[in-house]
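# Fold the following for me, if possible:
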Amino acid sequence: MTNIPHVLLAAGTSKRMGKPKQLLSWKNKSLIQFQVETILPTTGKLYVILGAYAPLIHPLLKDYKVELIHFDQWEKGMGNSLAYGIQKILKLNPKIEGILISLIDQPLVNTSHYLDMRASFKKGKNQIIASESDSGWSGVPVLFDAYYFDELQKLSGEEGAKLILKKNEADTILINAGNTLIDMDTPEIYQKLFKKFNPQS
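Prediction:
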């Protein structure tokens, strides 16, 4: 398998949700367990970046083949969390060819989409493989070639990798993800999606 680890960002405090997104119920398990089970078949290495609620989440992942990265300064924002995670990963494995990044609050993104992203990646082409919704929105999940690691390690605040995507549109390949790129940010969105996709519960 190509040497491209997957990073699941799950460090946030879930302010708009009002409770930890990572612990929400989804398909008869916690959301973070569901996400890990979705991602693991697509990658040789999965890193999960934790911050807020890490002591509550850690026991849920003890039986999974994942590497946990704890970011104590998670309050600084998603950009800082991602930058820290990539720094740690590069120390462990400096020869990786790229990195695939996804978010805890997009439970509709499926295994097939991650595999499609990986299949579209060509080493050494400075590519960015981003996801695009049917409505035309594009962004995460996103796969970055190693060429972008320096920029990714300098991220800060809440912007995440959006600025890098904007600056490099010419090198970005968009992979359609249908209507799966819904961010589950609020209780209202969660309840709506839960009722639709968890009918047995």
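# from here on, contacts and neighbour counts on C-alpha atoms
Fine.
# Who are the packing partners of the lengthiest helix in the chain?
Scanning the chain for the helix with the most residues, using DSSP state H, yields helix 78-92. Using 3 or more Cα pairs under 8 Å, 6 or more residues apart in numbering; DSSP states H and E, the elements in contact with helix 78-92 are strand 6-10, strand 46-50, helix 149-152.
# And the contacts of the first one?
Contacts with strand 6-10, where a contact means Cα atoms under 8 Å, 6 or more residues apart in numbering, come from 22, 32, 39, 43, 45-51, 78, 81-82, 99-104.
# circling back to that earlier point, hmm, who's touching the longest helix of the chain?
Here helix 78-92 makes contact (Cα under 8 Å, 6+ apart) with 9, 11-12, 49, 69, 71, 73-74, 96, 149, 152-161.
# How far does the longest strand along the chain sit from its chain's centre?
Using DSSP state E, we find that the single longest strand of the chain is strand 138-145. Put simply, strand 138-145 sits 9 Å off its chain's centre (Cα atoms, centre = their mean, to the nearest Å).
# residue contacts, the most centrally placed residue in the chain?
The chain has S102 as the residue nearest its centroid, 1.5 Å off, counting by Cα atoms, centre = their mean. Listed by Cα under 8 Å, 6+ apart, the contact partners of S102 are H6, V7, L8, L9, V140, P141, V142.
# And this one, please, so the two structures can be compared:
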Amino acid sequence: MNNCYLDAEAVITFFRMTGRKHIFITGSRGSGKSHLVNNMLKHMSDSFNLLQSHRTDTPQVVIKSNLVADNKEFVIGVPRTSGINPASKGNNMTITESGFINCAIPAIDTHLDTTPEKLFIIDELGYLESSCIQFQKAVEKLLDNSHVLAVIRKQSTEFLNRICNRKDVLVIDIDSTFEPISCIIMASGMSERFGSNKLIADFNGRSLFENAVSISHFAGFGETLAVTRHDEVVHICEDKNIHFLRHDMPYRNEMVRLGVTRILSDNASSGNPRPQGILFLPSDQPLITKTSLQLLCLTFLYYGDKICRLSYNENAGSPCIFPAGYYDELLNLPEKKGGGFLTKKYPAQVVLVPVRDEYELYDIDTPDDITRLLKYLG
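This is a model prediction of the structure:
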């Protein structure tokens, strides 16, 4: 599966929020690591230096840098002529150390001697790089004295493991990034102030509920479940093959209980571990962005045991993610109460994740609200 869906701006914002010094992007071959890095650089105003390797048609692996010989390419790997192991996952290359000595190491030295304040990009670090001791020492000196954005090949070597485990390094694995989180789309509201079922009201060419489903696709959740009491929503789910749970319960606590019970049951029956967190997505906030939703999820996965929710100017809103430690309480909420009961009960356990635009947190209660948000969209 190609996971180029990861939002570059969300990753950059998350990285800065963590206060880490370096960020490594890893994932399986063809997962879009370099694609993500290139998109990240478009959002960065900082200038940078670059060390880049790639496989040629020869095939050889070559390396180049803007700091060395006008980007001249130097060979760092050639195909093995014997002892090829089909299970070696691309390690059937023999290192050519001269490429590291004449290009990679001088590039790092020049960067540290002239512009250590700049970001240094490495695309990529892998098996060959792990085989050159002098280059390893240069990289670790670079990490000690500058800022690095690197693509890391997804394999285990002593060198790669060592630098990935540094406390100043943030590692983003883009393979199934958000699968540990499940999503419940809340679609059971009675729309009392709206005058009709707002979930099927048109917003910019599709229903509010369909907008919510589209927002849920901003992250590749392990499971997404719509919880509803409305026939119209059920018909949309059936037509678009959306996993849903239909009920006739009157209160919010019952909707939460039913959704959480189904999510946990589905994971148990399929032999999967229960999700690390469950995100509750409202159906009436059509302007939630991909960047904000992914930033919320990245923040949750970073903390692991915190309740995370979107906010604007420290004013908390939705969506909200609850970690597994709160599932029992979600299943036993007081009558008519939703997840907000737990955020008020445990305020010290809540992490607020900022959105850029207050309109992302606006919910639609009346037809005038739709008119106002459409005017905002222009």
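# Out of the helices and strands packed on helix 78-92 of structure 1, flag the one nearest Y114 of structure 1.
With Cα to Cα, the closest approach to Y114 of structure 1 among these belongs to strand 6-10: 9.5 Å.
# Where in structure 2 does that closest one fall?
On the basis of TM-score structural alignment, strand 6-10 of structure 1 is assigned to residues 183-187 in structure 2.
# just to revisit the earlier point, export the helices and strands packed on helix 78-92 of structure 1 to a markdown table and tack on distance to T111 of structure 1 and mean neighbour count?
Shown next, in a markdown table, are the helices and strands packed on helix 78-92 of structure 1 (distance: least, Cα to Cα, whole Å; neighbours: other Cα atoms under 10 Å):
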| stretch | distance to T111 of structure 1 | mean neighbour count |
| --- | --- | --- |
| strand 6-10 | 12 | 24 |
| strand 46-50 | 13 | 23 |
| helix 149-152 | 24 | 16 |
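# As CSV, these with distance to G178 of structure 1 would be great.
Formatted as CSV, the helices and strands packed on helix 78-92 of structure 1 follow (distance: least, Cα to Cα, whole Å):
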stretch, distance to G178 of structure 1
strand 6-10, 20
strand 46-50, 24
helix 149-152, 27
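# Quick check: which of these is nearest to A119 of structure 1?
strand 6-10 (14.2 Å).
# what range in structure 2 matches whichever helix or strand comes after the closest one?
Using DSSP states H and E, the helix or strand that directly follows strand 6-10 of structure 1 along the chain is strand 25-26. With TM-score structural alignment applied, strand 25-26 of structure 1 matches the range 202-203 in structure 2.
# Average offset of the matching stretch relative to structure 1?
In the superposition with structure 1, the average deviation recorded for stretch 202-203 of structure 2 is 0.8 Å (mean Cα distance after the TM-score superposition for structure 1).
# what separates that stretch from the chain centre, distance-wise?
In this view, stretch 202-203 of structure 2 has its centroid 28 Å away from the chain centroid, taken as Cα atoms, centre = their mean.
# Show me the one of the helices and strands packed on helix 78-92 of structure 1 that comes nearest L193 of structure 1.
L193 of structure 1 lies closest to strand 6-10 among the helices and strands packed on helix 78-92 of structure 1, at 19.2 Å (Cα to Cα).
# Give me the mean deviation of the closest one from structure 2.
Looks like 0.6 Å for strand 6-10 of structure 1 (mean Cα distance after the TM-score superposition for structure 1).
# contacting residues around the longest strand of structure 1?
Outside strand 138-145 of structure 1, the residues that touch it by Cα under 8 Å, 6+ apart are 97-103, 117-118, 123-132, 162, 165, 174, 181.
# just to revisit the earlier point, give the equivalent position in structure 2 for the residue nearest to the centre of structure 1.
Using TM-score structural alignment, the partner of S102 of structure 1 in structure 2 is L281.
# mean per-residue distance, the helix or strand hosting that match to structure 1?
In the assignment (DSSP H and E), L281 of structure 2 maps to strand 277-282. Once the two models are superposed, strand 277-282 of structure 2 sits on average 0.8 Å from its counterpart in structure 1 (mean Cα distance after the TM-score superposition for structure 1).
# next helix or strand past that strand?
helix 290-303.
# how far apart are that next one and its match in structure 1?
Per the superposition on structure 1, helix 290-303 of structure 2 and its aligned residues are separated by 2.1 Å on average (mean Cα distance after the TM-score superposition for structure 1).
# Flag every buried residue along that helix.
K290, T291, S292, L293, Q294, L295, L296, C297, L298, T299, F300, L301 (16 or more other Cα atoms under 10 Å).
# Go ahead and confirm the fifth one touches H217.
The one in question is Q294 of structure 2. No. Counting by Cα atoms under 8 Å, Q294 of structure 2 stays clear of H217, with 10.4 Å between them.
# Looking at structure 2 now, which of the contacts of S102 of structure 1 still hold up?
Checking the contacts of S102 of structure 1 against structure 2 (both residues aligned by TM-score structural alignment, their matches' Cα atoms under 8 Å), the contacts still present are H6, V7, L8, L9, V140, P141, V142.
# Tabulate those residues in CSV, adding columns for distance to I86 of structure 1.
Output for the kept ones among the contacts of S102 of structure 1, formatted as CSV (distance: Cα to Cα, whole Å):
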residue, distance to I86 of structure 1
H6, 11
V7, 9
L8, 11
L9, 11
V140, 16
P141, 15
V142, 14
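# ok, back up a step: relative to strand 315-323, how tilted is the strand holding L281 of structure 2?
With axes from the mean of the first three to the mean of the last three Cα atoms, to 10 degrees applied, the angle from strand 277-282 of structure 2 to strand 315-323 works out at 140 degrees.
# what residue of structure 1 matches up with P367 of structure 2?
Under TM-score structural alignment, P367 of structure 2 pairs with P187 in structure 1.
# Find the nearest non-adjacent residue to its match, please.
M17 (5.4 Å; Cα to Cα, 6 or more residues apart in numbering).
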